[in-house]
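[1] Please work out how this folds:
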Amino acid sequence: MQARNARIGMILFCVYLLFYGGFVGVNAFAPEMMETLPIAGINLAILYGFGLIVLALVLALIYGLLCQADVEPPTMAEAKADAESKEAGE
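    Model prediction:
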């Protein structure tokens, strides 16, 4: 399961890296483009930056949901054994 979670994390990281690379590329090779005002007088640099923040949060939620899907609740026997081991350790 850890290998699967790591693979999902790397895929989502690569998705974010593509968007971030686009941001850096536009800033490096066409900085005048970032000065354009596409929506409500807010320049593209601000919109793209906030978009990256929102994308990071969305990808984190997706990661959490995908990795949570494989978690199985403990059986009654496992829960009882865990409780007994905690009592014995105290």
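[2] C-alpha from now on. contacts and neighbour counts both.
    Noted.
[3] Contact partners for residue 35?
    43-45 (C-alpha atoms under 8 Å, 6 or more residues apart in numbering).
[4] Distance from the chain centre to the one helix or strand residue 66 maps to, please.
    Assigned by DSSP states H and E, residue 66 belongs to helix 44-68. Relative to its chain's centre, helix 44-68 lies at 6 Å (C-alpha atoms, centre = their mean, to the nearest Å).
[5] Could you also give me the structure for this next sequence, so I can compare it with the first?
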Amino acid sequence: MLHEPAAKQEKDSASDWKSKLGIKLFWLYCVIYMGFVGIAVFATELMKKPVLAGANLAITYGIALIVFAIILGLIYNHACTKKENEMNSEKEGA
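    Model prediction:
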């Protein structure tokens, strides 16, 4: 019994490009997240201060991290779709 995809898939020409972009966006998120962890570890009192509509920095920064992750996902999806379309049109034109 074979375990393979039901639909035939072609080679993804943009795979390397998408991997590199994904890694770059991952490290960008890591840097922003390290800021959150750094403040939590080294400036605990700062996390308690209200900054936005009565919510403290910890809540505000945490929600911002979630929103930022969603935005990065949308950027990744848009950029990858655009690159795949470019590469597919180059293939068809060749």
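[6] so the helix holding residue 66 of the first structure aligns onto which residues of the second structure?
    The alignment of helix 44-68 of the first structure onto the second structure (TM-score structural alignment) covers residues 57-81.
[7] how big is the offset of that stretch relative to the first structure?
    By mean C-alpha distance after the TM-score superposition for the first structure, the fitted stretch 57-81 of the second structure averages 0.2 Å away from its aligned residues in the first structure.
[8] State the distance from the residue nearest in space to the middle of the first structure to residue 29 of the first structure.
    Residue closest to the average C-alpha location in the first structure (C-alpha atoms, centre = their mean): residue 60, at 2.4 Å. Residue 60 of the first structure sits 30 Å away from residue 29 of the first structure, going by C-alpha to C-alpha, to the nearest Å.
[9] And for residue 64 of the first structure?
    Distance from residue 64 of the first structure to residue 29 of the first structure, by C-alpha to C-alpha: 35 Å.
[10] These two: which has the busier surroundings?
    Taking other C-alpha atoms under 10 Å, residue 64 of the first structure and residue 29 do not tie; residue 64 has more neighbours (13 against 9).
[11] Pull out the buried positions in the helix holding residue 66 of the first structure.
    44-45, 48, 52, 56, 59, 63, 67 (16 or more other C-alpha atoms under 10 Å).
[12] Name the next helix or strand following that helix along the chain.
    Next along from helix 44-68 of the first structure, by DSSP H and E: helix 76-89.
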